[in-house]
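Novice: Sequence first, predicted coordinates after that:
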Amino acid sequence: MTTNAVSQLVAEGVGIVRQGRAILSHVSLAATPGRLLVLVGPNGAGKSTLLGALAGRIRPDAGYVTLDALPLTAWEPRALARRRAMLSQRVDLAFGFTAREVVMLGRSPHVPDAVRDEAITVAALRAAHAWELRDRRYTALSGGEQQRVQLARVLAQIWQGGSQGAWLLLDEPEAGLDIAHQHFILRRARACAAMGLGVIAVLHDLNLAARYADEVAVLAGGALLRHGAPGDALDTALLSEIYGIPLGRSFGIDVA
């Protein structure tokens, strides 16, 4: 994977309205490569909407998002796809593809090169710890195994994202997984950041955010309330207020 710290993904005054309701209001946020930024907040806070805007899947009604100072709307779609990939909560495939074939789909934005594409597919499968699944039918895999294959697919998509870096966006990647797979996915996200990727993840589990994030952005009611190191952003008084329950130091309900 190639990257350069020059790259930056920036939301500037982003506002998004749906059916007359503000989903996001004047959100400004900058992310840089080599770090895992986690978005947290209660249901309806606007986390996934913000991630969609950062991915270029949702066009803001106000403000804008830039990648390397160029608005996402100005990027040619295939060029943008080579620079950023988004892993949704669940990806359903009804076809009888093998895991290797699913990962190879990630190479579609690139100019075909059989030797290079095969090498990157192998590397992505290994990076996602999915190599042993390569010849199995995707539909026969468990939820956790499918998520590992999908992680390999998006890694293959941005493996050579250009000299200015690539971005991995994860929308609740731990949803529906057992504890072991939740920690596995977050460890992989950390490893991707360590390799130089910019990684942004939406998480519901505050303890996972505290354990794995380099930075945390706290959203509520469509507004960005806090952005900083986990120890600063995950303030128990603030979190107790926005979640509406008293939270203790481990972010479980404080019954004392």
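Specialist: Happy to help now that I have it. All values reported here derive from a predicted model rather than from experimental measurement. Numbering: from 1, shown residues only.

Novice: C-alpha from now on. contacts and neighbour counts both.
Specialist: Will do.

Novice: Hmm, residue 192 and residue 170 touching each other?
Specialist: No - if you go by C-alpha atoms under 8 Å, residue 170 and residue 192 don't touch, sitting 11.9 Å apart.

Novice: Overlap in contacts, the two.
Specialist: Counting by C-alpha atoms under 8 Å, 6 or more residues apart in numbering, the shared contacts of residue 170 and residue 192 are residue 199.

Novice: Put this next to the previous one:
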Amino acid sequence: MLQANNISYQIGSKSILRNCTIKLKPRTFTAIVGPNGAGKSTLLKAITNEVKLRNGSITVNGHSSSALDSKALSRIRAVMPQHTSINFPFSIEQIIEIGRFPHHTSPVENVEIIEKVIEKTRLQSYKGRTYQTLSGGEKQRVQLARIMAQVWDKSPHPKYLLLDEPTSDLDILHQHALLGTARELMSDNLGVLAVLHDLNLAAQYADYLVFMKNGEIVKQGETREVFTKENIETTFNHPVQMLEDPTTGQTIVVSIPNHMHLEPQKEIRYA
């Protein structure tokens, strides 16, 4: 299990995170949702040791993350940041190969893994392309392939994918493809933690939801329990309606424009 225990973070006198505790279990998908400035990405950075905590601790499979060296951590968890800047004319294969750096596998084995993740992320037609020539969404898919290559090796120990707004530059097709691929990887004793802006995507793919507001976790739990009108309106300060999708039977959220005033409807929950 990957766990953040009562962590807080501040810049100067400004508190950014306050007493946040979150658990990521293997074979589960957890999504962090909340308004802009809620602290979602900062929480992810805190979990990956990118920012120095005021208090609290991070443990990975029962070990303090601060006690593990960077290579050992890189073999356990892979991070896909919101934006990645690469200034060299690398091919997509070379970018994906970066994910193999923490491992001591042979070049032949690395090539096999790179080929597999290219197929998994539907990047076959982009082989040989220079990374800088890709669109934002195509770069996101290459970055997903990179972190997949990083945690591809079989291991008796749980591994984790940490994704910061991975669908932000993707169209509908590739949003579902990326999140569906992440869920498929969970079968290999892997846990997924993702910051998502689209509440309906979060509800469709996540087993657990974490609602954040003003640097605090205001609600968290199984999606079927916490994906409610009350929790969404409290978190986002905006009126919504919960509807049932006639095709899938899933509950979806629809935001209400400020100029409209609708009669309240009976809240719908997951069956």
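Specialist: Received it, and whenever you're ready, just let me know what you need. Here the structure is a predicted model, which is why all the values come from computation and not from measurement.

Novice: what number of residues lie near the alignment partner in structure 2 of residue 118 of structure 1?
Specialist: Under the alignment by TM-score structural alignment, residue 118 of structure 1 pairs with residue 111 in structure 2. For residue 111 of structure 2, the neighbour count with other C-alpha atoms under 10 Å is 14.

Novice: can you check residue 155 of structure 1 too?
Specialist: Neighbour tally, residue 155 of structure 1, other C-alpha under 10 Å: 32.

Novice: And the one 3 residues further on, by the same measure?
Specialist: If you count neighbours by other C-alpha under 10 Å, residue 158 of structure 1 ends up with 28.

Novice: I'd like the distance between it and residue 130 of structure 1.
Specialist: The spacing between residue 158 of structure 1 and residue 130 of structure 1, counted by C-alpha to C-alpha, to the nearest Å, is 17 Å.

Novice: which ones are touching the counterpart of residue 202 of structure 1 in structure 2?
Specialist: For residue 202 of structure 1, the aligned position in structure 2 is occupied by residue 195, per TM-score structural alignment. With contacts taken as C-alpha under 8 Å, 6+ apart, residue 195 of structure 2 has the following neighbours: 31-33, 40-41, 44, 163-166.

Novice: Could you confirm the match of residue 118 of structure 1 falls within a helix?
Specialist: Yes - under DSSP: H, G, I helix; E, B strand; the rest coil, residue 111 of structure 2 sits within a helix.

Novice: quick one: it and residue 98 of structure 2, what's the gap?
Specialist: Taking C-alpha to C-alpha, one finds residue 111 of structure 2 at 12 Å from residue 98 of structure 2.

Novice: that older thread, contacts only, for the match of residue 118 of structure 1.
Specialist: Counting by C-alpha under 8 Å, 6+ apart, there are no residues that residue 111 of structure 2 touches.

Novice: To which secondary structure element type does the residue nearest the centre of structure 2 belong?
Specialist: The centre of structure 2 sits closest to residue 194, judged by C-alpha atoms, centre = their mean, with a distance of 1.6 Å. At residue 194 of structure 2 the chain is in strand, as set by three-state DSSP.

Novice: May I ask which helix or strand encompasses residue 72 of structure 2?
Specialist: Using DSSP states H and E, residue 72 of structure 2 sits in helix 70-76.

Novice: Mean deviation, that helix versus structure 1?
Specialist: Its match in structure 1 and helix 70-76 of structure 2 itself, once the structures are fitted together, sit a mean 0.8 Å apart by mean C-alpha distance after the TM-score superposition for structure 1.

Novice: Counting by contacts, list what that helix packs against.
Specialist: For helix 70-76 of structure 2, the elements it packs on are strand 159-164, judged by 3 or more C-alpha pairs under 8 Å, 6 or more residues apart in numbering; DSSP states H and E.

Novice: Read off where the next helix-or-strand element following the strand it packs on ends up in structure 1.
Specialist: The first helix or strand that comes after strand 159-164 of structure 2 along the chain, using DSSP H and E, is helix 172-185. Mapped onto structure 1 with TM-score structural alignment as the criterion, helix 172-185 of structure 2 occupies residues 179-192.

Novice: Check the mean deviation of that stretch from structure 2.
Specialist: Relative to structure 2, stretch 179-192 of structure 1 is 1.8 Å off (mean C-alpha distance after the TM-score superposition for structure 1).

Novice: What residues of that stretch count as buried?
Specialist: For stretch 179-192 of structure 1, burial by neighbour count (16 or more other C-alpha atoms under 10 Å) applies to 181-186, 188-192.

Novice: give me the stretch of structure 2 that stretch 73-83 of structure 1 matches.
Specialist: Counting by TM-score structural alignment, stretch 73-83 of structure 1 sits on residues 66-76 of structure 2.

Novice: what distance separates the matching stretch from the centre of its chain?
Specialist: 19 Å (C-alpha atoms, centre = their mean, to the nearest Å).

Novice: Could you list the buried residues of it?
Specialist: For stretch 66-76 of structure 2, burial by neighbour count (16+ other C-alpha under 10 Å) applies to 73-76.

Novice: count of neighbours near residue 14 of structure 2?
Specialist: 8.
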